[in-house]
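A.B. asks: Sequence first, predicted coordinates after that:
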Amino acid sequence: MSVAHNFIRLAGGIVLGLTTLLVNASAQTQTDPLPSWNDNAPKAAIVAFVEKVSKENSPDFIPEPERIAVFDNDGTLWVEHPMYVQPAFALDRVKAEAAAHPEWKDTQPFKAVLEGDMKALAAAGEKGLVELIMETHSDMTSDAFQKVVSEWLATARDPRFKRPYTALVYQPMLELLAYLRASGFKTFIVSGGGIEFMRPWVEQVYGVPPEQVVGSSIKTQFEMRDGVPTLFRLLQTNFIDDKSGKPVGINEHIGRRPIAAFGNSDGDLEMLQWTTIGGTTPRFGLIVHHTDADREYAYDRDAEFGRLDKALDAAAINQWTVVDMKADWKQILPEK
């Protein structure tokens, strides 16, 4: 065999090998359910868990009706800094309704909002924030409230990114939601945010229908108004779906104990504990750790919004997966 013939065979083999590698790489890219995740430990842990509970020949197989996954919203599915989105909505509602409430000009924390006094607003603390939310979210029908929420989200913009709040969702988590549903999971949002604040938009943004949302609520009552049946929102707290309230809300709304829970703060600690500790089937817990100040924000133990302290310590004890946003996510927000 001539030297030329050997060279041609060798070159052909190299080309064939490169072609095979490119085809395999392309196929892997097309079938990767989590393309915005770097190939690090968190991604591997997610895929391993999903595969072992969803493959029928697996000893850890779990039937579809029991494949319940719960997700916190603020800081887990969308941006929660410089403040939660719902309080931002409440502040704008105070300004929009100020003309009908002249007493607010001399009453804190409303006075602070109208004067742009962030120091006084911060001094009002959680109590003041709750008062703002209650006043601006009540004394109207449920239909009217959902209309106000939808209209605000259509025009409001985040101060840093200058994008609609519903565009500030995490691309890796959107992929995770879709991957779980494709694997026979039913996905729920379990948030400290208001249930009726979230319901108008979560299906369009996350693919989660409104009946699969668990959240905080104020009391409503049925009334006939001009012959029309309505639900009217009262100035009374009904349920706070945060911290220890989350397992209670899950039990009341879902009726099944989840096998997977996803959060980012101490407000999600009890939900993660309820989901992962105990039980006879495989369980999975994941915490999103905000570590990327350039692409999003970096915060944890000392944060005013989304504090991650006790839950971060508990993650090591309970072997929950911790996502380092800077290291583990190729992309954080969807493309514009």
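C.D. replies: Cool, got the structure. Small disclaimer: the values here were computed from a predicted structure and weren't measured.

A.B. asks: only C-alpha atoms for contact and neighbour calcs from this point on.
C.D. replies: Fine.

A.B. asks: gap between stretch 320-336 and the chain center?
C.D. replies: Stretch 320-336 sits 13 Å away from the centroid of its parent chain (Cα atoms, centre = their mean, to the nearest Å).

A.B. asks: In that stretch, which of the residues would be classed as buried?
C.D. replies: Trp320, Thr321, Val322, Val323, Asp324, Met325, Lys326, Asp328, Trp329, Gln331, Ile332, Leu333 (16 or more other Cα atoms under 10 Å).

A.B. asks: okay if I get those as JSON lines plus distance to Leu18 and secondary structure?
C.D. replies: Below are the buried residues of stretch 320-336 laid out as JSON lines (distance: Cα to Cα, whole Å; DSSP: H, G, I helix; E, B strand; the rest coil):
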{"residue": "Trp320", "distance to Leu18": "39", "secondary structure": "coil"}
{"residue": "Thr321", "distance to Leu18": "36", "secondary structure": "strand"}
{"residue": "Val322", "distance to Leu18": "36", "secondary structure": "strand"}
{"residue": "Val323", "distance to Leu18": "34", "secondary structure": "strand"}
{"residue": "Asp324", "distance to Leu18": "34", "secondary structure": "strand"}
{"residue": "Met325", "distance to Leu18": "33", "secondary structure": "helix"}
{"residue": "Lys326", "distance to Leu18": "32", "secondary structure": "helix"}
{"residue": "Asp328", "distance to Leu18": "29", "secondary structure": "helix"}
{"residue": "Trp329", "distance to Leu18": "28", "secondary structure": "strand"}
{"residue": "Gln331", "distance to Leu18": "28", "secondary structure": "coil"}
{"residue": "Ile332", "distance to Leu18": "32", "secondary structure": "coil"}
{"residue": "Leu333", "distance to Leu18": "33", "secondary structure": "coil"}
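
A.B. asks: got TSV for those, with distance to Trp37 too?
C.D. replies: Shown next, in TSV, are those (distance: Cα to Cα, whole Å):
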residue	distance to Trp37
Trp320	17
Thr321	14
Val322	13
Val323	10
Asp324	11
Met325	9
Lys326	11
Asp328	6
Trp329	5
Gln331	8
Ile332	9
Leu333	12
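
A.B. asks: where do the helices sit along this protein?
C.D. replies: Along the chain, the stretches classed as helices by DSSP state H are 3-31, 41-54, 85-97, 110-115, 118-137, 142-155, 171-182, 195-198, 202-206, 245-253, 269-276, 310-318, 325-328.

A.B. asks: looking at those, which is buried most?
C.D. replies: helix 269-276 (a mean of 24; mean count of other Cα atoms under 10 Å).

A.B. asks: And here is the other one:
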Amino acid sequence: MKKSIVGASRAAVAALALLCLLVSTAQAQAAADPLPSWNEGPAKQAIIKFVAATTTEGSPQFVSPGARFATFDQDGTTWVEHPIYTQVVFALDRVVVLAPKHPEWKTTEPFKSVIADDREAMAKFTTKDLEKIVFATHTGMTTSEFSAIVKDWIAKARDPRWHRLFTDLVYQPMLEVMQYLRANGYKTYIVTGGGQDFVRTYAEQTYGIPPEQIIGSALEAEFSYNDAGNAILMRPPKLLVNNNFSGKPEDIYLFIGRHPQAAFGNSTGDREMLEYTQAGGKGALMMLVLHDDPTREYAYGPAEGLPASNVGTFTQALYDEAKARGWNVISMKKDWNRIFSFDK
């Protein structure tokens, strides 16, 4: 009996030792590869080389810790934007919710088409149509009220293709880049054409980025008092910041006051942000995501013969500029072995 107990103890010790070895090996492998969802190739190596060059003292590209900044577009760069931007889905849903309070919408465009769920008509909406919808659904309330509405919606709304929460459709490779940069002293910012207040409601939980590091299009805020005499901020239907195209570098300077060292985008709306980042020098990193994987996500451009798209347009001119300027174009199909965290 004693021998069997000793034998069992030795076996348990051996099993524990093996388990510890496996865990330590897995940890070592994870530490050795900060970007496991990236395939080996120029894009992955560009990120690793950039981090090494800008964080190693004595390197010509060294950037002091307090001056390390990286900017990320959101729609199409850090999460899915097709077939329509998530915030537009939110706005359309709000039209339906608010319709009972606005009987006139049943006979007034663009609200009439939204209430009737006329997809063909909605596909033809102009920028002015969308502005009317945004002003009708995003204003006339306090900033706190708007935040609560968005939080409730984002916690329940699901994408029609994957049937998952929109915040589940964040690109795992980009999350890894953000974490890798932060681990090396970088502050990461979302710089989006979408609504600043909309993104702020979920950015910290989804990306690990606090509200003050979200730069987006924004409405004005008006200081006032509620019926109880408490100070509040109201959301009037007045656009303060249009954070797209040249607005991105302008607002980066307004909020940060300096050039980023790295910028990630995916469309013509991000061109100026990448150009501004490169103008800062010091071995800056500029990257564009090319959606060329119709099986795992979507394929659109029209760069490199991909289908044309009004959502997240990546023109051949932008592709050619990227190649001429030494920017890195990330191929979803070739560079990412996993797109979402739930991918096997």
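C.D. replies: Structure received. Predicted model, so just to flag it, every value in this text is computed and none were measured.

A.B. asks: What's the TM-score once they're superposed?
C.D. replies: Scored against TM-score structural alignment, normalised by the length of the first structure, the superposed chains reach a TM-score of 0.90; 313 aligned residues with a Cα RMSD of 1.4 Å.

A.B. asks: Can you tell me which of the buried residues of stretch 320-336 of the first structure is nearest Leu153 of the first structure?
C.D. replies: Leu333 (17.4 Å; Cα to Cα).

A.B. asks: Counterpart of that closest one over in the second structure?
C.D. replies: With TM-score structural alignment as the criterion, Leu333 of the first structure lines up with Phe340 in the second structure.

A.B. asks: right, and its match touches Leu169 too?
C.D. replies: Yes: using Cα atoms under 8 Å, Phe340 of the second structure makes contact with Leu169 at a distance of 6.3 Å.

A.B. asks: Pipe the helices of the first structure into CSV and attach distance to Pro164 of the first structure per row.
C.D. replies: Converted to CSV, the helices of the first structure look like this (distance: least, Cα to Cα, whole Å):
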stretch, distance to Pro164 of the first structure
helix 3-31, 29
helix 41-54, 28
helix 85-97, 11
helix 110-115, 22
helix 118-137, 21
helix 142-155, 7
helix 171-182, 15
helix 195-198, 15
helix 202-206, 12
helix 245-253, 28
helix 269-276, 29
helix 310-318, 30
helix 325-328, 21
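
A.B. asks: List just the one of the ones you listed that sits closest to Gly215 of the first structure.
C.D. replies: Nearest of the helices of the first structure (Cα to Cα): helix 195-198, 4.3 Å.

A.B. asks: Would you mind getting the average deviation of that closest one from the second structure?
C.D. replies: If you overlay the two and look at helix 195-198 of the first structure, the average distance to its match in the second structure is 0.4 Å (mean Cα distance after the TM-score superposition for the first structure).

A.B. asks: Can you give the distance from that helix to the centre of its chain?
C.D. replies: The chain centre lies 13 Å from the centre of helix 195-198 of the first structure; the measure is Cα atoms, centre = their mean.

A.B. asks: and it, what does it pack onto?
C.D. replies: helix 142-155, strand 213-225 (3 or more Cα pairs under 8 Å, 6 or more residues apart in numbering; DSSP states H and E).

A.B. asks: can you tell me which of these comes nearest to Ala98 of the first structure?
C.D. replies: Of all these, helix 142-155 comes closest under Cα to Cα, at 15.7 Å.

A.B. asks: Need the contact partners of that closest one.
C.D. replies: 89, 137, 164-166, 196-197, 199-201, 230-233 (Cα atoms under 8 Å, 6 or more residues apart in numbering).

A.B. asks: how much does it stray from the second structure?
C.D. replies: Counting by mean Cα distance after the TM-score superposition for the first structure, helix 142-155 of the first structure comes out at 0.4 Å.

A.B. asks: Hmm, Phe71 of the first structure is touching Ile189, no?
C.D. replies: Yes: judged on Cα under 8 Å, Phe71 of the first structure makes contact with Ile189 at a distance of 4.8 Å.

A.B. asks: and of the buried residues of stretch 320-336 of the first structure, the nearest to Gln30 of the first structure?
C.D. replies: The closest of those, once distances to Gln30 of the first structure are taken by Cα to Cα, is Gln331, at 17.1 Å.

A.B. asks: now that closest one: how far from Lys147 of the first structure?
C.D. replies: Distance, Gln331 of the first structure to Lys147 of the first structure, by Cα to Cα, to the nearest Å: 32 Å.

A.B. asks: likewise Lys105 of the first structure?
C.D. replies: Counting by Cα to Cα - Lys105 of the first structure and Lys147 of the first structure are separated by 27 Å.

A.B. asks: if I pick Ala314 of the first structure, what's in contact with it?
C.D. replies: Leu269.

A.B. asks: how about it, what's its partner in the second structure?
C.D. replies: Checking TM-score structural alignment: Ala314 of the first structure goes with Glu321.

A.B. asks: where's that match relative to Leu285 of the second structure, distance?
C.D. replies: 15 Å.

A.B. asks: what's the answer for Ala317 of the second structure, then?
C.D. replies: In this structure, Ala317 of the second structure and Leu285 of the second structure are 20 Å apart, going by Cα to Cα.

A.B. asks: these two touch, right, Ser183 of the first structure and Lys55?
C.D. replies: No: using Cα under 8 Å, Ser183 of the first structure makes no contact with Lys55, being 9.0 Å away.

A.B. asks: if we can go back for a sec, ok, which of the helices and strands packed on helix 195-198 of the first structure comes nearest Arg67 of the first structure?
C.D. replies: Short answer: strand 213-225, nearest of these by Cα to Cα, at 16.2 Å.

A.B. asks: Report the angle between the closest one and helix 142-155.
C.D. replies: 130 degrees (axes from the mean of the first three to the mean of the last three Cα atoms, to 10 degrees).

A.B. asks: relative to helix 118-137, how tilted is strand 213-225 of the first structure?
C.D. replies: Using the same axes, to 10 degrees, strand 213-225 of the first structure lies at 50 degrees relative to helix 118-137.

A.B. asks: which residues touch strand 213-225 of the first structure?
C.D. replies: 134, 138, 188-196, 198-199, 229-242, 249-250, 253.

A.B. asks: Narrow these to those that are buried.
C.D. replies: So, by 16+ other Cα under 10 Å, the buried ones in those are 134, 138, 188-196, 198-199, 230-235, 239-242, 249-250.
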